[in-house]
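*Asks:* Sequence and predicted model, in that order:
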Amino acid sequence: MEFSQYDDNNNLSLTKFESMLKTNNVLFFDSNEFENIIHHYLDNGKIALAKKAITLGLQQHPTSVNLKLFQVEIYVFENKLDKADELLNNLYEIEPTNEEIYIQKANIFSKKDKHQKAISILKQALEITEDSADIFSLIGMEYLFLDKFEEAKHYFMKCLEADQEDYSALYNIIYCFDFLEQNTEAIDYLNLYLDSNPYCQVAWHQLGKQYFSIKDYKKALTAFDFAIISDDMFIGAYLEKGKVLEKLERYEEAIENYKITLAIDDPTSFALLRIGKCYEEIGQKDLAVQHYYKTVEEDPLLDKGWIAITNFYNKAQNYQKALYYINKAINIDSENVMYWKLYAQINQRLNFLEEAERGYKKTLELGNYELKTWLSRADILIQLGEFEVAILTLDQTLEFYPDNEEVQYRLSGLHYLLNKEDLAIIHLSNALRINPEFYFIIEELFPAIYALKSVREIIAKYRNPSS
């Protein structure tokens, strides 16, 4: 469906239509005016007003196919697919060569997850359309829904051939290359595209990202420079260039590029965070932490900002301040597993064992099943004398790490402490069978148990089987 741009006449039509709605005076509009009014409302997400315009439009122009196609669009939006299908069948009888009928028919099939049928319909539309680019793009999207990335890529390429400035198609092509892990092919394609479109900042930007992904930082830098030459207000290119310069350890230059983005538009938390990281790398700690503060002020929900501040004070061994900021972070998002992990580690360094145990427990509850997390919690429980809970924790750990010697040694020591010698010997034998060199865990965590003659004999048996 073709729509004219919204010039002064269109704005007058819109004002006239909205005035009519307020006064209930019925005014006449030609069908093109109605189409532009409806198009405006749909573009702006004003569905209720679009529906009113369609109803009034069809009252004044009951035979308008384009207005009825808008009605189909509303039916599809409201998931009234049977009604949409019925109306499309009627419209097909009237205008069998109207490509929009095919497009909407394909849209219905797509909504029903019948993507192959949608593709068949769209291929029929190709035979009658004068604008193949849009149809190629729609076919590409249907193949994406089917996870057929080679086919999708093919049709997005055909779309870009038909319309060299369709950057959505270009992004989709690169998405397919990335999914298929075809970095070299993507680079070749982008270079070929740039031969005929040398000032396309989007292509240069994407080319730089491809070079970055294969760690060819010199070529990536050149590509981002060309993106900036093509459009010196292209924030994305400055950000990516900054990332490359960081990889090359050219931190002052990276800072310059990140700062350019702050001058072009409102500050972004990403740029502020990266500036902070660069300042930290070159030893300007005051400027680093200032930018971390600005990061969380700009976006309090950005976990990387809070983690950066916390780690900054961790490295400085200022654990009280680190704890203060991780507590602030947890107050904002109490379900963030990284926050709780840091909370546990900091409390452990401060010897606040009950709080550290609580942090590790919460970390596990949120799905962080790393071995270190399980073992850290168990070790704290041992220090707190909570032997039964420690055994329960380590039994759960065995479900994830059944052949881990560190778990087995700890379980052995705990069962010895609780006078469950049979279980203790089983776990000790398991541990020694897996890795006899880790016997020092018993020595360090359970010195009284290690001092037992029977325990040392079992260890010796596995460590020196020939003697």
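*Replies:* Looks like it arrived, so ask away.
*Asks:* CA only for contacts and neighbour counts going forward, please
*Replies:* OK.
*Asks:* Any chance you could list what contacts the helix or strand where Gly57 lies?
*Replies:* Take DSSP states H and E as the rule and Gly57 turns out to sit in helix 47-60. Identification of contacts with helix 47-60 by Cα atoms under 8 Å, 6 or more residues apart in numbering yields 28-29, 31, 34, 37-39, 41-42, 64, 67-68, 70-71, 74.
*Asks:* And stretch 412-429, how far out from the chain middle?
*Replies:* Between the centre of stretch 412-429 and the centre of its host chain there is 46 Å, according to Cα atoms, centre = their mean, to the nearest Å.
*Asks:* Mind listing residues that contact stretch 304-323?
*Replies:* For stretch 304-323, contacts defined as Cα under 8 Å, 6+ apart pick out 269, 273, 289, 292-293, 295-296, 325-326, 329, 339, 343, 346-347, 349-350.
*Asks:* One more pass at 6 Å, please.
*Replies:* The set of residues that contact stretch 304-323 without belonging to it, under Cα atoms under 6 Å, 6 or more residues apart in numbering, is 292, 295-296.
*Asks:* residue ranges of the helices in the stretch 251-400 of the chain, please?
*Replies:* Secondary structure of the stretch 251-400 of the chain by DSSP state H, counting those that start in this stretch: the helices cover 251-264, 269-281, 285-298, 303-315, 319-332, 337-349, 353-365, 371-383, 387-400.
*Asks:* what about versus this one:
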Amino acid sequence: MSKRNKDKLLKKMEKQMKNGNFKRVIKLADEIIKSNSNQSEPYIYKFIAFIELKKEIKAFNIFKDILNNLSTTKYIGVLLEYLIEMKEYDKANELSKETYKLDSDFYDYLASILLENIEFDNSIDFINYLDKNSPCWEDIYFVKANLFSKLEMYKEAIDACDEILKDFPNHENANSKKTFCLMVLERDDEFKEITEYRIKNNIRPNWALVDKGGYYLKKGDYDKAISLVDEALKNKPGFGYALFSRANFMYLKNKDLNEILDYLNQSLEEHDPRYYDVALDLKYDVLNDLGREEEAEKVFEERINNFM
């Protein structure tokens, strides 16, 4: 079969898949496979079609064919979702490793699937199934910390971070997430300790400087808090998180509202989702305090739109 004809059949197969015509998908896949194609798409489509038709045994009979002919990452994410939701963790792990050979960025995609698309318990179980020799283990295991944090299970999130930090003490995401969770749990001594470790070892040091400033503000040392934020701004002019934090610290201490608003406006220019909505909330309060209700209402509307 010519490449042109194969491509036509592949397009037909994809269309039938989107339309939910799974029996037709299987027939088209078989046509391509008979042409001695070494492409993985027909096997992947056929596998998914069998699963949708509740013919799991037939699906798993061709799983090795997918691995042996893997030539694209297309539909791999969908296939992994099926495998993980079916608790076929060994097959999901095997497929992940083979896909990684095709695309070294694949594990970033897998992390997003585990975080957003898979049931919580299944994601956790799959992550626990992986051994530390798996590619990018530390980054996939970090998803576990993120999942716990999203559910406000901060102690469990810290435990997940600590598991990573045993072998990867300078892992940026694990250190940052642990810092956040310690702050929320008000474990102040540990919080201060990790910010100092991050500053010393250059692990997002400017974020750590600002976080350390928050520690000193809580302890009543406003000048020390501001000096740490200003140090971060000196290192990285225009750093949005530092600008927002400076505005927040000043507001808590009843400083000049116009100056606070200026810092807030600068911080919002970065559109960083990690603090953007909180900065909008503060801007709303500042504008109301300044008697600028119409502007405050516009900020409120933006905040609601972001939430929606």
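*Replies:* Structure received. Remember, it's a predicted structure, so these values are computed and weren't measured experimentally.
*Asks:* Of the contacts of stretch 304-323 of structure 1, which is the most crowded?
*Replies:* Compared across those, Thr295 has the highest neighbour count, 28 neighbours, by other Cα atoms under 10 Å.
*Asks:* Skipping adjacent residues, who's closest to that one in space?
*Replies:* Ser269 (4.8 Å; Cα to Cα, 6 or more residues apart in numbering).
*Asks:* Helix or strand: which one has Ala157 of structure 2?
*Replies:* Assignment of secondary structure by DSSP H and E places Ala157 of structure 2 within helix 154-167.
*Asks:* picking up where we left off before, now the helices of the stretch 251-400 of structure 1 in CSV, with distance to Met233 of structure 1?
*Replies:* As requested, those are exported to CSV (distance: least, Cα to Cα, whole Å):
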stretch, distance to Met233 of structure 1
helix 251-264, 7
helix 269-281, 15
helix 285-298, 21
helix 303-315, 26
helix 319-332, 34
helix 337-349, 35
helix 353-365, 43
helix 371-383, 46
helix 387-400, 51
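*Asks:* closest one to Ala118 of structure 1 among those helices?
*Replies:* Of all these, it is helix 269-281 that lies closest to Ala118 of structure 1, at 40.1 Å by Cα to Cα.
*Asks:* I'd like to know which elements the closest one is packed against.
*Replies:* helix 251-264, helix 285-298 (3 or more Cα pairs under 6 Å, 6 or more residues apart in numbering; DSSP states H and E).
*Asks:* could you redo the last one with a cut-off of 8 Å?
*Replies:* With contacts defined as 3 or more Cα pairs under 8 Å, 6 or more residues apart in numbering; DSSP states H and E, the packing partners of helix 269-281 of structure 1 are helix 251-264, helix 285-298, helix 303-315.
*Asks:* Going by neighbour count, which residues of the last one are buried?
*Replies:* When you say that, I think you mean helix 303-315 of structure 1. Taking 16 or more other Cα atoms under 10 Å as the neighbour-count basis, helix 303-315 of structure 1 is seen to contain the buried residues 303-314.
*Asks:* Then stretch 145-164 of structure 1?
*Replies:* Buried residues in stretch 145-164 of structure 1, counting neighbours by 16+ other Cα under 10 Å, are found at 145, 149-161, 164.
*Asks:* in the stretch 1-150 of structure 1, which spans are helices?
*Replies:* Shown for the stretch 1-150 of structure 1, the helices assigned by DSSP H, counting those that start in this stretch span residues 8-23, 31-43, 47-60, 65-77, 81-94, 99-111, 115-126, 132-145, 149-162.
*Asks:* would CSV of these with distance to Ser334 of structure 1 be doable?
*Replies:* Formatted as CSV, the entries for the helices of the stretch 1-150 of structure 1 read as follows, by distance: least, Cα to Cα, whole Å:
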stretch, distance to Ser334 of structure 1
helix 8-23, 47
helix 31-43, 38
helix 47-60, 37
helix 65-77, 37
helix 81-94, 42
helix 99-111, 37
helix 115-126, 41
helix 132-145, 35
helix 149-162, 39
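*Asks:* Which of the ones you listed sits closest to Ile173 of structure 1?
*Replies:* Closest approach to Ile173 of structure 1 among those (Cα to Cα): helix 149-162, 5.2 Å.
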